[in-house]
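Enquirer: for reference, the sequence and a predicted model appear below.
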Amino acid sequence: MVQRTISFVLQKLARLILLLAAIIIISFALASASPIDPIQAYVGADMMRVGPEQRQLIAEHWGLDRPAAERFLQWASSLLHGDLGTSMMYRVPVADVIRERFASSLALMSFSWVLSGLLGFVSGIAAAMNQGKWLDRFIKWYCYTLASTPTFWMGLLLLMVFAVWLGWLPIGLGTPIGVTDEQVTLFDRIRHMILPAMTLSIVGIAPIALHTRQKLIDVLASDYMLFARARGERGFLLLRRHGLRNIALPAVSLHFASFSELFGGAVLAEQVFSYPGLGQATVEAGLRGDVPLLLGIVLFSALFVFIGNLAADALYKLVDPRLRERRVS
């Protein structure tokens, strides 16, 4: 058993190393081929006041005057020593920027991830238990509509309705304007997080609900379900005893696999609401040619998604005991 566990961990670790290496090389190549001039993006509006000598000094300071291969090897060497480099935009270590921005993004993604999972799972069960009825048709229509709805469009719609027309919630940002961090309360942060979290949750319900609905329909049509009905089991009792465990495993798998989609949706949602999270920092780093920050965020997001999938593998054993027996045998 211990040997199997060690082999499993080593296999996952080898996959992680190969994945990160491939992502780093591809991301650096794409960033180097970008048409954005990093010096011009670095200087910004004062570009006309900067002469050739100053441009050369800036390029030498950030290593932009050296070949791309040399810059990559230097960055990779620093990475092996635990240094992600310094952000050209914020003039602080990349690790500090990621740590600060990820705290805001984590709260946003966690709330929307849990909410979309619960609502999607319950909606899928309700649709399957009422197959062919008006509730099932309504849930399917709702899910098919949202499945083709872009995240940014949903964010703009919620912004117009709840922030502009009704005025119930703030238009954007993570905290009120003109207020210091000491004066910002937890209630203020929650109010500013509601609309972007709703955007991610509403869009994320569709795949979970549709997948759960179809899986439960297949389970309800199985032989052991017919036998359970013949014994007099009905309604929620039938679902709890014979259905939940069979549909929970695919739902958990699909929901944890949506980590990458959740992060991608957070990038768009944070841009719409100007929410100061990791997604907004990713867009800014790409548009302003901040290669160290962009590579650091890409590396961190890949690790984040990998950990989510690894957590799903661990939860499989808790949900389905057959996997534990297979491991033991």
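Expert: Structure received. Residues are numbered from 1 along each chain as shown.
Enquirer: CA atoms for contacts and neighbours, from now on please.
Expert: OK.
Enquirer: buried residues in the helix or strand containing residue 57, which are they?
Expert: Following DSSP states H and E, one finds residue 57 within helix 52-62. Applying a neighbour-count criterion of 16 or more other C-alpha atoms under 10 Å, one finds residue 58 buried in helix 52-62.
Enquirer: and it, how far from the chain's centre?
Expert: The chain centre lies 37 Å from the centre of helix 52-62; the measure is C-alpha atoms, centre = their mean, to the nearest Å.
Enquirer: could you do stretch 23-31 as well?
Expert: With C-alpha atoms, centre = their mean, you get 20 Å for stretch 23-31.
Enquirer: same check on stretch 275-287?
Expert: Distance of stretch 275-287 from the chain centroid (C-alpha atoms, centre = their mean) equals 13 Å.
Enquirer: picking up where we left off before, would you mind getting the angle between the very next helix or strand once past the helix holding residue 57 and helix 52-62?
Expert: The helix or strand immediately downstream of helix 52-62 is helix 68-80, counting by DSSP H and E. Between the axes of helix 68-80 and helix 52-62, defined by axes from the mean of the first three to the mean of the last three C-alpha atoms, to 10 degrees, the angle is 40 degrees.
Enquirer: got the buried residues for helix 68-80?
Expert: Buried residues in helix 68-80, defined by neighbour count with 16+ other C-alpha under 10 Å: 71, 72, 75, 76.
Enquirer: and the third one, how far from residue 85?
Expert: Meaning residue 75. From residue 75 over to residue 85 the distance is 7 Å, taken as C-alpha to C-alpha, to the nearest Å.
Enquirer: do the same with the second one
Expert: Residue 72 sits at a distance of 12 Å from residue 85 (criterion: C-alpha to C-alpha).
Enquirer: and here is the other one:
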Amino acid sequence: MPDTEKIASFAGKKILRLVSLLAVVCFVSFMLIQYSPIDPVRAYIGEMTVSEEHKAKLEEYWGVNTPPQEKFLNWAGNILKGDFGVSLIYRMPVADVIKERAMASFVLMATSWLFSGVLGFILGIVAGMNKGTWIDRAIKTYCYVLAATPTFWLALVLLMVFSVSLGWFPIGLSVPIGVTAENVTFFDRIQHLILPALTLSLLGVAQIAMFTREKLIEVLSSDYVLFAKARGEKGLDLVLRHGIRNVALPAITLQFLGFSELFGGAVLVEQVFSYPGIGQAAVAAGLRSDVPLLLGVVIFSAIFVFCGNLIADTIYEFVDPRIKQQEATV
């Protein structure tokens, strides 16, 4: 099959899968919230006392008495037009809330993703090169402990140690309190970003480190590496020439497949550090019954995770077909 036809077929399948995914996610999420005890009118007015006439208008606006099927079709129709509704908490369009919060979350997740990938890859290489030694055992123990550590617990420990006890970093938020946006410096933003990003990246190290270790051990025991050793190659030079370039791409693919764990971890980290990202908005929407915002975040998260899987699938399909061939022979 020509490359253009293969690419067109691949793109068509992915677009169809995205449309199907969003349709299922929207329907299931909407129905789960619809049959939950959430009352959008009560969530909107809070503790305020309103007249029956005003309450009736709000019920009509939110479609409280509208059949679920009709309400879903109306909501889906608005989504197709780009109208996600109005957030009950922030009193502004959901699309604007997500746009405002998504950038802060993107900076946090991108920093953590890069750091965890690089650190995990290096630790995996070191462990694979020193298989069976105390270095290998130490790295494996470190990874096992990290894999079993709850995200919120590690975030609380780092917060208590480095912010409360030592005072090295701010306790929370993404900028200093009481400082206008134009007076916030780049250093201020970095200082507020370090602990949340460190928490999220440390937890992402384990998976990539253990995967890289196993792949490197497999590569170093292959026939062509044994032949290279017979030619006199050894040590770090052997790993650099034959090991890293054979394990790097599968490791990157796995890192992209971890977008769902990255997003889930960011939700907890943002809540602990009061970091104003999309994760904190999702928690606030759930706790305060902000249905439009909650549904908007669900759609955003589905697209975010799909993009990570799409990049991984693209590498899997086009960049290095050996990954596909290796799995087929297992």
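Expert: That came through fine. This one's a predicted model, so the numbers in the text were calculated from it and none came from an experiment.
Enquirer: follow-up on the earlier one: quick one: which of the buried residues of helix 68-80 of structure 1 is nearest to residue 163 of structure 1?
Expert: Closest approach to residue 163 of structure 1 among those (C-alpha to C-alpha): residue 75, at 43.4 Å.
Enquirer: so how far is residue 109 of structure 1 from that closest one?
Expert: Residue 75 of structure 1 is 30 Å from residue 109 of structure 1, where distance means C-alpha to C-alpha.
Enquirer: over to residue 60 of structure 1?
Expert: Distance from residue 60 of structure 1 to residue 109 of structure 1, by C-alpha to C-alpha: 39 Å.
Enquirer: now swap in residue 204 of structure 1 and tell me
Expert: Taking C-alpha to C-alpha, one finds residue 204 of structure 1 at 11 Å from residue 109 of structure 1.
Enquirer: compare those two (neighbour count), which wins?
Expert: residue 204 (27 against 21; other C-alpha atoms under 10 Å).
Enquirer: ok, for the more buried one, nearest residue in space, not its chain neighbours?
Expert: residue 116 (5.5 Å; C-alpha to C-alpha, 6 or more residues apart in numbering).
Enquirer: mean per-residue distance, the one helix or strand the one you found maps to to structure 2?
Expert: Here residue 116 of structure 1 sits within helix 94-129, counting by DSSP H and E. Between helix 94-129 of structure 1 and the corresponding residues of structure 2, superposition yields a mean separation of 0.4 Å, by mean C-alpha distance after the TM-score superposition for structure 1.
Enquirer: centre of the chain to that helix, how far?
Expert: Worked out by C-alpha atoms, centre = their mean, helix 94-129 of structure 1 lies 8 Å from the chain centre.
Enquirer: after it, which helix or strand is next?
Expert: Next helix or strand after helix 94-129 of structure 1 toward the C-terminus (DSSP H and E): helix 134-147.
Enquirer: and the helix or strand following that following helix, what's buried?
Expert: Using DSSP H and E, the next helix or strand after helix 134-147 of structure 1 towards the C-terminus is helix 151-158. Buried residues in helix 151-158 of structure 1, counted by 16+ other C-alpha under 10 Å: 151, 152, 154, 155, 156, 158.
Enquirer: superposed on structure 2, where does helix 151-158 of structure 1 end up, distance-wise?
Expert: Counting by mean C-alpha distance after the TM-score superposition for structure 1, helix 151-158 of structure 1 comes out at 0.4 Å.
Enquirer: what's the neighbour count on residue 287 of structure 2?
Expert: 10.
Enquirer: and the gap between it and residue 215 of structure 2?
Expert: In terms of C-alpha to C-alpha, residue 287 of structure 2 sits 43 Å off from residue 215 of structure 2.
Enquirer: cool, and residue 32 of structure 2?
Expert: In this view, residue 32 of structure 2 and residue 215 of structure 2 are 42 Å apart by C-alpha to C-alpha.
Enquirer: sorry, back to before: what residues are up against the residue nearest to residue 204 of structure 1?
Expert: 200, 201, 202, 204, 205 (C-alpha atoms under 8 Å, 6 or more residues apart in numbering).
Enquirer: filter these to the buried ones?
Expert: Buried subset of the contacts of residue 116 of structure 1 (neighbour count, 16+ other C-alpha under 10 Å): 200, 201, 202, 204, 205.
Enquirer: so the second one sits against residue 108, correct?
Expert: The one in question is residue 201 of structure 1. No - judged on C-alpha atoms under 8 Å, residue 201 of structure 1 makes no contact with residue 108 at a distance of 10.0 Å.
Enquirer: separation between the one residue sitting closest to the centre of structure 1 and residue 298 of structure 1?
Expert: Nearest residue to the geometric centre of structure 1 (C-alpha atoms, centre = their mean): residue 263, 2.1 Å. Plainly put, residue 263 of structure 1 is 11 Å away from residue 298 of structure 1 if you go by C-alpha to C-alpha.
Enquirer: the helix or strand hosting residue 303 of structure 1 versus helix 94-129: what angle between them?
Expert: Using DSSP H and E, residue 303 of structure 1 falls within helix 291-319. Relative orientation of helix 291-319 of structure 1 and helix 94-129, computed by the same axes, to 10 degrees: 40 degrees.
Enquirer: got a list of contacts for the helix or strand just after helix 291-319 of structure 1?
Expert: Note on helix 291-319 of structure 1: by DSSP H and E, the next helix or strand toward the C-terminus is helix 321-328. For helix 321-328 of structure 1, the external contacting residues (C-alpha under 8 Å, 6+ apart) are 1, 4, 316, 317.
Enquirer: make TSV out of these and add neighbour count.
Expert: Output for these, formatted as TSV (neighbours: other C-alpha atoms under 10 Å):
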residue	neighbour count
1	9
4	11
316	18
317	16
